[in-house]
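Student: Here's a sequence, model it:
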Amino acid sequence: MDPVREEAIYHARHVKIICVGAGASGLCLAYKLKRSFRSYALTIYDKNPSVGGTWYENRYPGCACDVPSHNYVYSFEPKADFTSVYAGSTEIQEYFQGFVRKYELEQHLKLSHAVEGATWNEEKGIWEVGIKSLTTGKIVEDWCHILIHACGYLNKPAWPKVSGLDEYGGIKVHSADYDTSINLSDRNVVIVGAGSSAVQILPAIQPIVKSVTIFIRSPSWVLPDISTEAGQISTKQMEEFIREPEVLLRLRQENERTMNSIFSLYIKDSKLQQQCRALLESEMGKIINSQELEEKLIPKFDVGCKRVIPSGFKFLRTLKENNVKAVYSAVKSFTPSGVLSEDGNEYAADVIICATGFDTSYIPRYPILKPKGRNLQTEWVESITGYMGVGVSEFPNTFTLLGPYTPVSNGPTLIAIEAQVDYICAFIDRFQTEPSIHSIEPKKDACDDFKAYVETVMDKTVWTGDCRNSHNNHKIRGRVPTTWPGSTLHYLEAMREPRWDDWEFKYTGNRFSWMGNGISQTEWDPTADLAYYIRQNDSGPWDSRWKRTMELNKSGSMPPRQLHRQAKLAVE
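Tutor: Next comes the predicted model:
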């Protein structure tokens, strides 16, 4: 009797996957699965009516990316027709919409659907997921073998935690859920916050409002502006990028090399930290031109303790405009007509814009339940037990994208997303081609060791300094910072090959059943070369991590550089 194909080694069983979130992470997952897998079903649920995640939700005046536009793309999917060096949110969302169309990913999307909860069924080895349609109100029940949380970390607006928030009688809006129909012309506006969003909002609205009062609780390090002329990408440049993709590739590579050359800036007392601090203190001082205001606007903490803001000199200049008033304190409370400062002064406003960032606690919006009453929501209140940005301690068959300990502040985020998707796909591949696997989860002791390692390394970095940053959920200290304890290149090398021994595999039946009936996949491919391993020279993969890394990073292809230095940061 002839052998049965389904019994060949590594036969791929059908795997059902649910992804929560249709932002950059979820769309990358959909693309990678389509590129490399067969016999799978993917559904991506997103509460928004369109893709883009953060870039759909953030549409406040002046909203733009703080990474050069041509590098805020997937590594394999350039965009030649960006109109500015720092693209606006609408243009970035259009990039992701175009990505969906190009690769025909619409079939996987369930938009305007909010996940209400997920429960692990140990007996069946599946996640049971409840979803609410935001258009009909109907509750939908779904299930999957693999559940992936691609919700990101900038998806829960953090309102000011002060009294009277609901007493204010005017227009109140959060920068992360901005209402573009609000008319600010000739209005008195209050901006609460002075971080990345506020730095973009203030210069954008100052020319049209009657007055604007901005509350600056703590300063930020800001970088010089790109001039208006240099900030816009000319039609001629755009046409060149379209006509000659190699020119755009060289620009992207050079931008990336610069970003990847400065990680030691984030190490306390490093030479780059000293150089950058001296440069920014000097340049910011020239703009501020007041010793009293320098004390209020130039941080005392290290550069990079919280995110450094590009093109921030326009913000500093705008603070000097006649219709702008800066209040160097937190908001004490809201009142029916405005806000109170900490010294008891009231500031009336027609519109209050709360540019107060996000809840970056990583606590899920919805319950993620395991037998014996375990809920990830409550467990992560006590301690974040994420594994390398992708795993959740002792929760089976579930992964995160842009989860805790992702390099979100020290490099190009989309590159980290790609590494995470590749890593998760390795687990999906193994789950699919070893049909006896019931479940996979990170071991508790591995997660504990990883967190202890992170804590040790973080003591040497600026992220444990005296500033409120998103990695500490906007507190000064209080928890181990949840960014990656190294550079983006460090992360890529750490994530290149899964450490299988950090993971617990549970099987049903014989763990070697994947070996099948002794027939290879090659023998089931009528077009395959049955002598593929016979060759003239050794072109096989390198057997050491050292040689594999040298090949990947093209060692020897670039002129030698001075390590851990960046000429652009030296004071002239």
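Student: C-alpha only now, for contacts and for neighbours.
Tutor: OK.
Student: For Thr508, give its distance to Glu122.
Tutor: Between Thr508 and Glu122 the distance is 12 Å, computed by Cα to Cα, to the nearest Å.
Student: ugh, wrong one, Glu57
Tutor: Taken as Cα to Cα, the spacing of Glu57 relative to Glu122 amounts to 36 Å.
Student: Equivalent analysis for Pro78, please.
Tutor: 43 Å.
Student: Which of the two has more residues huddled nearby?
Tutor: Relative neighbour count places Pro78 above the other of Pro78 and Glu122, with 19 against 13, counting by other Cα atoms under 10 Å.
Student: give me every residue that touches the more buried one.
Tutor: Counting by Cα atoms under 8 Å, 6 or more residues apart in numbering, Pro78 makes contact with His70.
Student: Please repeat the previous calculation with a cut-off of 10 Å.
Tutor: If you count contacts by Cα atoms under 10 Å, 6 or more residues apart in numbering, Pro78 has them with Ser69, His70, Asn71, Tyr72, Tyr95, Phe241, Pro245, Leu248, Leu249, Arg252.
Student: which element is it on?
Tutor: With elements delineated by DSSP states H and E, Pro78 resides in a region that no helix or strand encompasses.
Student: Outside of the helix or strand Ile214 falls within itself, list whatever touches it.
Tutor: Assigned by DSSP H and E, Ile214 falls within strand 211-215. Contacts with strand 211-215, where a contact means Cα under 10 Å, 6+ apart, come from 184-194, 198, 202, 205-206, 319, 321-331, 341, 347-349, 351-355.
Student: one more to line up against the first:
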Amino acid sequence: MSERSERPVGAAERSERPVGAASTAKPLDVAIIGAGFAGIGAAIRLRQKGITDFALFERGDRVGGTWRDNTYPGAACDIPSRLYSFAFAPNPDWSHTYSGSGEILGYIESMVRKFDIGPSIRFDHTVIGMEFDEASGLWDITFAADRRKVKARTVVVASGPLSNASFPNMPGIETYEGHKIHSARWDHDYDFTGKKVAVVGTGASAVQIIPELVERAASVKVFQRTPGWVLPRANRRTSAATRRLYRQAPITQRLARDAWFWGHESVALGVVWNTPLTRVVESVALLHLRSQVGDPWLRRQLTPDFRAGCKRLLISNDYYPALQRENCKLITWPIARLSPNGIRTAEGIEHQADCIVFATGFDVSKAGAPIPITGRDGRVLGDEWSRGAYAFKSVAVSGYPNLFLTFGPNSGPGHNSALVYMEAQIEYLTDAIGVLLARDLRMLEVRRDRQDRYNARLQQRLGSTTWNSGCRSWYLTEDGFNSTMYPGFGTQYVRQLARVELDDYVLTPRDAVRLTGADSGIALSLR
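Tutor: Got it, this is the predicted structure:
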């Protein structure tokens, strides 16, 4: 598949779909919120398992999610393409070891075409609320722009953990008179030529953006709060012979994918827990730093004071060289506030800027829900998650029957591909939906005691990981609760989702009432 070789899957195709098809009186079997990787993957696996009465509701005008939104210069994945793709939809034509955002978006669009998911997607449908009706066992889904409500027997929330981006809440940001750009909402019409640019943040997006900006802007000032561990990146072009071999003998691509998986899986021993292998990871990063940065003072400013893995590892060969360009300067003083002309740092200096690029500021659902969700007995998920999100195996939440999450709480890997975890979630939730439909259940709800037991053990395990070792990161809430990461190997995460254990759930038939009061895990039949 060549990069963006075919027309985008999106607004141009909407006229081919019947208007108002999503608003029929008959409830859907499955409503999928979001048409990114997770939503498209869930739709494919549902169809392959014989479940076809579903619709995907996408707020944008085309598919792709994160990879549709993040089009900043240099945008790419820091996981090898062989791993950053679904095992059930292999792509033999990745052009490089690590693919750019355009090629990844093209892969998502190719899945939509190959598996004929397009007719099931409803674009420009922004979900603004969901409410569960216990009497009918249906979810009522409300959309913006006065679109008709939709009822569904089950819902898959596949909106993604980094789907909502906003400018950070910094003092004086409303007074700044220059141009503001967020990395996830890039302004391709803005000309950086000859401009003074400030970049706020030095995370995964920033290390890709900064090398591109120094090539075009008159000056670039990089505002760093804390340095990160940066590892070298070997991004080789995939030869035509290799791509041909993958097409003709798919098993070879599977073996290559497995090799990458186990290589990354071994890294967990150095970044998930503080072990002697952590020193190896840090030594590689320090050697990379020393080989690229000659100035001792700049090396000191770029050396982290926390263990590798505590914050997200960064992968880049051109970030350090970019910082040493004549038109680039690293600023390590804390930002005090924004002013009309730029950024004031804590020592009282104002750094003037024509444009500020914010490579930070994502509304990650560590606390609160991504959309308003009202469950059984009027409970509100945002309230229950206000001090930190939680779920059963990242996928289901007690009190919210027939609702399933992709990339839910504590499903983040610190060492392997997110799509490996996501694929396990998709297999699990599509199996669970299959049980609900095959048995004609009104409600399938995870038991509260199983959920509590799972999370108590999870938080206990998180206490011994590098993520909870004291550094400040977006993995944690303000009071230090980790609702983001999974404390173990990818193989462990996949194994726990290998099958739906019905003992973990309350199964309520359509003609039965659920006992009220404490979550006893009992459904009372009226027959």
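Student: Buried only: go through the contacts of strand 211-215 of structure 1 for me.
Tutor: Burial by neighbour count, 16 or more other Cα atoms under 10 Å: within the contacts of strand 211-215 of structure 1 this picks out 184, 188-194, 198, 202, 205-206, 319, 324-325, 327-331, 341, 347-349, 351-355.
Student: hmm, back to that, make a markdown table from the contacts of Pro78 of structure 1 and add distance to Phe82 of structure 1 to it.
Tutor: Compiled in a markdown table, the contacts of Pro78 of structure 1 are given as follows (distance: Cα to Cα, whole Å):
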| residue | distance to Phe82 of structure 1 |
| --- | --- |
| Ser69 | 7 |
| His70 | 7 |
| Asn71 | 11 |
| Tyr72 | 10 |
| Tyr95 | 9 |
| Phe241 | 10 |
| Pro245 | 14 |
| Leu248 | 11 |
| Leu249 | 14 |
| Arg252 | 13 |
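Student: got TSV for the residues you listed, with secondary structure too?
Tutor: TSV is the format used below for these (DSSP: H, G, I helix; E, B strand; the rest coil):
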residue	secondary structure
Ser69	helix
His70	helix
Asn71	helix
Tyr72	coil
Tyr95	helix
Phe241	helix
Pro245	helix
Leu248	helix
Leu249	helix
Arg252	helix
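Student: Tell me the one of those residues nearest Tyr103 of structure 1?
Tutor: Nearest to Tyr103 of structure 1 among the contacts of Pro78 of structure 1: Tyr95, at 12.4 Å, using Cα to Cα.
Student: sorry, back to before: tell me the helix or strand right after the strand holding Ile214 of structure 1.
Tutor: Proceeding N to C from strand 211-215 of structure 1, the next assigned helix or strand is helix 228-231, under DSSP H and E.
Student: quick revisit: sort out which one of the contacts of Pro78 of structure 1 lies nearest Ser290 of structure 1 for me.
Tutor: Nearest member of the contacts of Pro78 of structure 1 to Ser290 of structure 1, counting by Cα to Cα, is Ser69, at 34.0 Å.
Student: For burial, what's the neighbour tally of Glu229 of structure 1?
Tutor: Applying the criterion other Cα under 10 Å, we find 9 residues in the vicinity of Glu229 of structure 1.
Student: wait, what's in contact with it?
Tutor: Listed by Cα under 10 Å, 6+ apart, the contact partners of Glu229 of structure 1 are Ser84.
Student: repeat that for 7 Å
Tutor: The contact partners of Glu229 of structure 1, taken as Cα atoms under 7 Å, 6 or more residues apart in numbering, number zero.
Student: mind checking how far it is from Phe315 of structure 1?
Tutor: Noted for Glu229 of structure 1: a distance of 18 Å to Phe315 of structure 1, by Cα to Cα.
Student: And Gly285 of structure 1, by the same measure?
Tutor: For Gly285 of structure 1 relative to Phe315 of structure 1 (Cα to Cα), the value is 13 Å.
Student: How about Arg548 of structure 1?
Tutor: Applying Cα to Cα, the value for Arg548 of structure 1 to Phe315 of structure 1 is 46 Å.
Student: of those two, who's got more company?
Tutor: Between Arg548 of structure 1 and Phe315, counting by other Cα under 10 Å, Phe315 is the more crowded of the two (19 against 13).
Student: Map the more buried one onto structure 2.
Tutor: The criterion is TM-score structural alignment: under it, Phe315 of structure 1 has Tyr319 as its aligned partner in structure 2.
Student: That match touches Ile209, doesn't it?
Tutor: No. Contact between Tyr319 of structure 2 and Ile209 fails when scored by Cα atoms under 7 Å: they sit 8.8 Å apart.
Student: Does Ile424 of structure 1 lie in a helix or a strand, and which?
Tutor: Assigning secondary structure by DSSP H and E places Ile424 of structure 1 in helix 413-433.
Student: So which elements touch the next helix-or-strand element following that helix?
Tutor: Downstream of helix 413-433 of structure 1, the first helix or strand assigned by DSSP H and E is strand 437-442. Using 3 or more Cα pairs under 7 Å, 6 or more residues apart in numbering; DSSP states H and E as the contact criterion, the neighbours of strand 437-442 of structure 1 among helices and strands are strand 503-507.
Student: What residues in structure 2 pair up with the strand it packs on?
Tutor: Across structure 2, the stretch matching strand 503-507 of structure 1 (TM-score structural alignment) is residues 505-509.
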